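Chemist: Build me a model from this:
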Amino acid sequence: MWYWLFKYIFMGPLLTLLGRPKVEGLEYIPRSGPMILASNHLAVADSFYKPLVVSRRITFLAKSEYFTGTGIKGWFQRWFYTAAGQVPIDRSDADSAQAALTTAARVLGEGKLLGMYPEGTRSPDGRLYKGKTGLARLALETGVPVIPVAMIGTDSVNPPGSKMWRFGRVTVKFGKPMDFSRFEGLAGNRFIERAVIDEVMYELMRLSGQEYVDLYAADVKDGNAELAAKPSARMPEVAAG
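Modeler: Take a look at the predicted model:
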């Protein structure tokens, strides 16, 4: 209930006023059934504007720490993230990466839309960074199609590092569903997983118009001067198969 109240009453109208969202390709979102929404990541606002323009509820994964706080602050944080459609990653598995995939597979098994950011973190400078293969493994293990989603302008409405939101124009572009059934049975093959995620990133680059950087965004954020200074690499043409 709170998810829809936030969307249509508490936050939705304000977000619409600030970002005047424009949406393209909404017809690619199925009315029912599981689907992975793979998006570029420019700002915190990405996780608000995507659900705003999609009629179905979108579920995102969140660190379990967001749901285990104590006191009033912990209660509010737990309530807010739950209301915003986020679920905690089950970290009972010693491997946190596998725990995330297990939780994601459970969400998809329930027939839901799962929102993921293959870059793993927000872009430090507005460019598109190398995708991590977790999303590819999930798609291969579950057989669920991937819809690329380009977020444009969210970093102007919600500048990274700033607590202030501004007026701007947000565009959300949905691409055609990507079917990787041709790789059935090859989950766990790192070369196949890299090919799959590169194909997804190529579509995100095409939809968003961002410059591609063949580095992980987290490495650049960690302050590695050599990596940050390395010139960007053009994403090669990817065969659609």
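Chemist: C-alpha only now, for contacts and for neighbours.
Modeler: OK.
Chemist: what's the neighbour count on T68?
Modeler: The local packing of T68 (other C-alpha atoms under 10 Å) involves 12 other residues.
Chemist: Quick check: it touching R78?
Modeler: Yes - using C-alpha atoms under 8 Å, T68 makes contact with R78 at a distance of 7.2 Å.
Chemist: So in this structure, which helix runs the longest?
Modeler: Across the chain, the longest stretch assigned as helix under DSSP state H is helix 190-208.
Chemist: list the helices and strands the longest strand belonging to the chain packs on?
Modeler: Longest strand in the chain by number of residues (criterion: DSSP state E): strand 146-152. Contacts defined by 3 or more C-alpha pairs under 8 Å, 6 or more residues apart in numbering; DSSP states H and E place strand 146-152 against strand 35-39, strand 171-174, helix 190-208.
Chemist: what about the residue in the chain sticking out farthest from the centre, distance to Q77?
Modeler: Here the centre of the chain is the reference, and by C-alpha atoms, centre = their mean the most remote residue is G71, at 30.0 Å. Look at G71 and Q77: by C-alpha to C-alpha, to the nearest Å, they are 10 Å apart.
Chemist: quick one more, to check against the first:
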Amino acid sequence: MFYWLLKHVLVGPLLKGVWRPQVEGLEHVPRQGAAILASNHLSFSDSFFLPVMMRRRAVWLAKSDYFTGRGPRGRLTAWFFRSLGAVPVDRSGGRASEAALRTGLRVLSEGELLGIYPEGTRSPDGRLYRGRTGVARMALEGRVPVVPVAMIDTEKVQPPGQAIPRLGRVGIKVGPPMDFSRYYGMAGDRAVLRSVTDEVMRELQRLGGQEYVDVYASSVKGGRPAPASTPRRPEPSDDAA
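Modeler: Okay, here's the model as predicted:
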């Protein structure tokens, strides 16, 4: 009920009327059955525009911080994500990462559409960063397709740290489902996981036209200088995250 109200009464008409998102490729989202929506992540507002514009409800893995904020804004944020059906996950790594993967697989086993951001966090500068291999593990273990989604210019309407979005036009491009059935049964192979993840990131780059940076966004946010230029597109390697 809350989801319907948010999408069709409270939030949806406002976003569609004011920001007028340009959406392409919604027909690529399966109407039923389990699948993964894998999106780049430019802005906090991605979590508003994307669910509202999708024809089918998706369950999103959202960082647990969104559910524990204090004050009116924190409580409103928590209410919003719960109303969308988002699932809180701990992204601190180690056992927490494994628990997040198990949560995603449970959602897929129930035939749901699962939404994730392979970069693991918002881009600090509008470029596309290296993907985490959780998307590959869930696709292979869950035996489901990956639907790539590119958010475009959302960082311009709501840059990091800005609470209220400014006026502007945003875009959403959905690509055809990616079939990784040739790798089923190989979810334990780190090289395969990296190859699948990089293939997803290449498609996101193609859809959105972002510059690719071959480091993790979290490391840049942690203080590591980001490369000044992009040496290459994401390609298979033998390390995983």
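Chemist: what range in the second structure matches the longest strand of the first structure?
Modeler: Counting by TM-score structural alignment, strand 146-152 of the first structure lines up with residues 146-152 of the second structure.
Chemist: Mean distance between the matching stretch and the first structure after superposition?
Modeler: For stretch 146-152 of the second structure, the mean deviation from the first structure after alignment is 0.4 Å (mean C-alpha distance after the TM-score superposition for the first structure).
Chemist: outside of that stretch, which residues touch it?
Modeler: 28-29, 35-42, 46, 139, 170-179, 200, 203-205, 207-208 (C-alpha atoms under 8 Å, 6 or more residues apart in numbering).
Chemist: Kindly supply the ChimeraX command isolating those of the residues you listed that are buried.
Modeler: Typed into ChimeraX, the line below selects the buried ones among the contacts of stretch 146-152 of the second structure, using 16 or more other C-alpha atoms under 10 Å:
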select :29,35,36,37,38,39,40,41,42,46,139,170,171,172,173,174,175,176,177,178,200,203,204,205,207,208
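Chemist: Contacts only, for the closest residue to L135 of the first structure other than its chain neighbours.
Modeler: Counting by C-alpha to C-alpha, 6 or more residues apart in numbering, P118 is the residue found nearest to L135 of the first structure once chain neighbours are left out, at 6.3 Å. By C-alpha under 8 Å, 6+ apart, P118 of the first structure lies in contact with A38, S39, N40, G131, K132, T133, G134, L135, I197.
Chemist: please redo it, this time with the cut-off set to 10 Å
Modeler: When contacts are counted by C-alpha atoms under 10 Å, 6 or more residues apart in numbering, P118 of the first structure touches 37-41, 129-136, 197, 200-201.
Chemist: E193 of the first structure now?
Modeler: Per C-alpha under 10 Å, 6+ apart, neighbours of E193 of the first structure: 132-140, 183, 186-187, 199.
Chemist: tell me what whichever strand or helix holds L140 of the second structure is packed against?
Modeler: Assigned by DSSP states H and E, L140 of the second structure belongs to helix 134-142. Helix 134-142 of the second structure is packed against strand 35-39, helix 95-109, strand 113-116, strand 146-152, helix 190-208, with contacts defined by 3 or more C-alpha pairs under 10 Å, 6 or more residues apart in numbering; DSSP states H and E.
Chemist: closest one to R82 of the second structure among these?
Modeler: strand 113-116 (14.2 Å; C-alpha to C-alpha).
Chemist: what's the average distance of the closest one to the first structure?
Modeler: Per aligned residue, strand 113-116 of the second structure averages 0.8 Å (mean C-alpha distance after the TM-score superposition for the first structure).
Chemist: Mean deviation, the helix or strand following that strand versus the first structure?
Modeler: Remark: after strand 113-116 of the second structure, the chain's next helix or strand is strand 128-129, criterion DSSP H and E. Once fitted to the first structure, strand 128-129 of the second structure is off its aligned match by 0.5 Å on average (mean C-alpha distance after the TM-score superposition for the first structure).
Chemist: neighbouring contacts of strand 128-129 of the second structure?
Modeler: Contacts for strand 128-129 of the second structure (C-alpha under 10 Å, 6+ apart): 40-42, 118-123, 201-202, 204-205, 208-218, 220, 226, 234.
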